[in-house]
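Mind looking at a prediction? Sequence and model below.
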Amino acid sequence: MREHFVNEFMAVLSNKLTEDALSIVYQSLTLFVSNYEISERNTEVVPYTGYLPECYETYFVTRKIEGMSMKSLELYNLVLKDFFFKLNKEICKISTNDIRVYLYKNQQERNLSNSTLDTKRTIIHAFFEWAANEGYIGSNPCRNIKPIKYERPKRKPLTGIELEKVRNACDNLKDKALLELFYSTGCRVTEMERLDISDIDFQTKEVLLFGKGDKHRISYLNAKAEIAIRNYLDSRNDNEEALFVSDRKPYGRLKKPAIEKRIRVLGEKSGIGRRLYPHLIRHTTATDGLDRGMPVEEVQQILGHVNIATTMIYAEVSRANVKNNHRKCIV
């Protein structure tokens, strides 16, 4: 089989190299393959016999108990099923090189960005790290694969003028209340969707949010948000417990897609010249807080970030503010 392999390989190169070069390659290749067992790959369809590890379901139960959001669980399931389906190997036999090849082929075949590819690497790493810690495998084969570098796009928050234009574009009480509450609390759209009237405490100016990771956290009302919400609630004539409800009967809770659409349309009406979405308002809240002197730890608490590094990604401190503080402090 070795001789057959060498001859076939040389036939491919016959029209690409000179006779002298072919002779050198032939001699070198013959010596090289003498140390290897070579066999022709079997291209017959091999039926899958359960490509998911036995601990697969246990992993997801564990992550759910730990508070991972349903959205994240769905993403992890999608990535890991594709990974194990493509490799079709027992978990204990998967090597670091198997993972590298999978990631490389994934990027080449699907033309993935480095950011998306690193997300896949992170998910695979998390699964194997858990499996190793739980004793299902000896060690994590993904541990030696370094994070894939990529440049994070800089988030540009709303300027003061843009925010005022959006405020002026509000032509109804509901949109005004949505905008001001998003900006005051820095909440996520899923947290806004889940808010009930009872979650607003007008006495303490506190808002009880329930969102990512099925966790509760407290944020706060500023004066504009309080007035906007009071005006909106006074205009309602329903008995729904939800803070934001649809315009028509039966006045059900306003869902995430509907909230996003209202904010998007609001941005179009304002004429700010770019897409407006809830997360951009959240980013603006974080940046304004830092620019106006709020400690980063407090901004982190308002946004509900576990890692302070995430807060710094969301909130970009203006260079002008840094320059002014440098002049005052570094003398």
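Arrived safely.

use CA for all of it now, contacts and neighbours both
Will do.

in which helix or strand would I find the most centrally placed residue in the chain?
The residue lying closest to the centre of the chain (C-alpha atoms, centre = their mean) is residue 119, at 7.5 Å. Per DSSP states H and E: residue 119 is located in helix 114-133.

quick one, the one helix or strand residue 75 maps to and helix 114-133 angle?
Secondary-structure assignment from DSSP H and E places residue 75 in helix 70-87. Put simply, helix 70-87 runs at 80 degrees to helix 114-133, going by axes from the mean of the first three to the mean of the last three C-alpha atoms, to 10 degrees.

Give me the buried positions along helix 70-87.
Within helix 70-87, the residues that qualify as buried are 76, 79, 80, 83, 84, counting by 16 or more other C-alpha atoms under 10 Å.

Likewise for stretch 301-317?
302, 303, 304, 311, 312, 313, 314, 315, 316, 317.

in what helix or strand does the fourth one lie?
Okay, so that is residue 311. Assigned by DSSP H and E, residue 311 belongs to helix 308-314.

picking up where we left off before, how about the helix holding residue 119: buried residues?
Under 16+ other C-alpha under 10 Å, the buried positions of helix 114-133 are 117-132.

Identify all contacting residues around it.
55, 59, 76, 79-80, 103, 106-107, 137-143, 147-150 (C-alpha atoms under 8 Å, 6 or more residues apart in numbering).

take a look at this one as well, against the first:
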Amino acid sequence: MAYPSSVDAFYHFLTIEKNASPLTIDQYIQDIQQFHDFLNKEQIHEVSDVHHTNIRVFLTELYQMNLSRRSVSRKISSLRSYFNFMEREELISYNPFQYVTMPKVNHKIPEFFYEDELVKLFESEDLTTPLGQRNQALLELLYATGIRVSELIKLNSADIDFTVNTILVHGKGNKERYVPFGSFAQHALETYLKDGREQLSRQNEDYIDDVFLNHRGQPLTDRGVRYILNQMLKRASLTSSIHPHKLRHTFATHLLNEGADMRTVQELLGHESLSSTQVYTHVTKDYLQKVYNNAHPRS
């Protein structure tokens, strides 16, 4: 059976032509391997022998595993891309996944902070300490730019340009983009870099160029960022939850509510597809009230 060679070729396609991230590639390969295991069980030994009836049986098995609609949707998308690739390479004559319908996914409205909650967060730190300065800079930058936590912990000093207040973000799939930040983030970053970071860096004999350091002077990790944000939430006495992506959601929600266009927000977030950004088109009650008061003749 020619599955291993076709999977290997698809792997190189994702890596070299698509420049996909390692995590994305792993998900693709896992989904494809699961389908290959299913075909083995069904004694289907050639890729060209796969038909719609086989796919329906496969989907039935997925639902019997109590997988979410989102997970099933992702697997269909992976397999459709895989079969598209094989059709392009003339390994098969048609893609049996071409007309497979994707299960409808219930999109939850992303959680975000209201402005009064953010004020409490921004006032929760002791800015006379190195860790307080670091935490403030971290929070200001996440909210100012909407970057992912994985992008935040990759930042080094050369990525920050204070002359035009932008950062160079190293995003998914080794893609880079420039994102601006405002005066509050600028002040917090400059204070931290000139004072707090200098003190933290002395805790480590090795030279570290990462912007955000832990109390031992080592690069901050994804887990470390989450811990810091949770501690800030407790100090601010807020009852809501917090995670780095919630600040990303807040960034996008506030921009769109204040009139930013979708394409600009897409670019700032580093989304490949506009559909990924459209999840933020919900509006807050405050925004609805503001529009109503401004627009209705008898408001």
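Thanks, I have the structure now. This one's a predicted model, so the numbers in the text were calculated from it and none came from an experiment.

still on that earlier bit, quick one: the helix holding residue 119 of the first structure to the second structure mean distance?
Compared with the second structure after fitting, helix 114-133 of the first structure deviates on average by 1.3 Å (mean C-alpha distance after the TM-score superposition for the first structure).

Over to stretch 258-267 of the first structure?
By mean C-alpha distance after the TM-score superposition for the first structure, the fitted stretch 258-267 of the first structure averages 2.3 Å away from its aligned residues in the second structure.

How about stretch 278-291 of the first structure?
Stretch 278-291 of the first structure sits 0.6 Å off on average (mean C-alpha distance after the TM-score superposition for the first structure).

how about that stretch, aligned to which bit of the second structure?
Using TM-score structural alignment, stretch 278-291 of the first structure lines up with residues 244-257 of the second structure.

How about residues contacting that stretch?
110-114, 142-149, 225-226, 229, 262, 265, 269, 280-284, 287.

Which of those are buried? Put it as a ChimeraX command.
Entered in ChimeraX, the line below selects the buried ones among those, by 16+ other C-alpha under 10 Å:
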select :111,112,113,142,143,144,145,146,147,148,149,225,229,262,265,269,280
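
In the second structure, what residue spans correspond to strands?
160-161, 166-170, 176-180 (DSSP state E).

Most tightly packed of the ones you listed?
Sort the strands of the second structure by mean neighbour count, taking mean count of other C-alpha atoms under 10 Å, and strand 166-170 sits at the top with a mean of 20.

That strand to strand 176-180, inter-axis angle?
Going by the same axes, to 10 degrees, strand 166-170 of the second structure makes 150 degrees with strand 176-180.

What ranges does the stretch 201-331 of the first structure have for its helices?
Applying DSSP state H, counting those that start in this stretch to the stretch 201-331 of the first structure gives helices spanning 223-235, 256-270, 278-291, 296-303, 308-314, 319-329.

Pick the most deeply packed of these.
Sorting the helices of the stretch 201-331 of the first structure by mean neighbours (by mean count of other C-alpha under 10 Å), the first place falls to helix 278-291, with a mean of 22.

contacting residues around residue 207 of the first structure?
Residue 207 of the first structure touches 185, 199, 200, 201, 218, 219, 220, 221, counting by C-alpha under 8 Å, 6+ apart.

And it, what's its match in the second structure?
In the second structure, the residue matched to residue 207 of the first structure (TM-score structural alignment) is residue 167.

And for that match, nearest residue in space, chain neighbours not counted?
Distance criterion C-alpha to C-alpha, 6 or more residues apart in numbering; nearest residue to residue 167 of the second structure, sequence neighbours excluded, is residue 160 at 4.6 Å.

residue contacts, that neighbour?
166, 167, 168.

again, but for residue 197 of the first structure
With C-alpha under 8 Å, 6+ apart, residue 197 of the first structure has these contacts: 241, 242, 243.

before we move on, back to that, just the buried members of the contacts of helix 114-133 of the first structure?
59, 76, 79, 80, 103, 137, 140, 141, 142.

Relative to residue 83 of the first structure, how far out is residue 287 of the first structure?
According to C-alpha to C-alpha, to the nearest Å, residue 287 of the first structure stands 38 Å off from residue 83 of the first structure.

Looking for the alignment partner of residue 134 of the first structure in the second structure.
That one, residue 134 of the first structure, aligns with residue 89 by TM-score structural alignment.

so residue 38 of the second structure touches residue 57, yeah?
No. Between residue 38 of the second structure and residue 57 there is no contact under C-alpha atoms under 8 Å: 9.5 Å.

Dump the helices of the stretch 201-331 of the first structure to JSON lines, plus distance to residue 51 of the first structure.
Below are the helices of the stretch 201-331 of the first structure laid out as JSON lines (distance: least, C-alpha to C-alpha, whole Å):
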{"stretch": "helix 223-235", "distance to residue 51 of the first structure": "52"}
{"stretch": "helix 256-270", "distance to residue 51 of the first structure": "36"}
{"stretch": "helix 278-291", "distance to residue 51 of the first structure": "38"}
{"stretch": "helix 296-303", "distance to residue 51 of the first structure": "40"}
{"stretch": "helix 308-314", "distance to residue 51 of the first structure": "35"}
{"stretch": "helix 319-329", "distance to residue 51 of the first structure": "52"}
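
So which of those is nearest residue 193 of the first structure?
helix 256-270 (5.9 Å; C-alpha to C-alpha).

same for the closest one, what does it pack against?
helix 160-169, helix 173-185, helix 189-194 (3 or more C-alpha pairs under 8 Å, 6 or more residues apart in numbering; DSSP states H and E).

ok, now with 10 Å
Where contact means 3 or more C-alpha pairs under 10 Å, 6 or more residues apart in numbering; DSSP states H and E, helix 256-270 of the first structure is packed against helix 160-169, helix 173-185, helix 189-194, helix 278-291.

can you tell which of those helices is closest to residue 271 of the first structure?
helix 160-169 (7.5 Å).

Alright, calling it a day.
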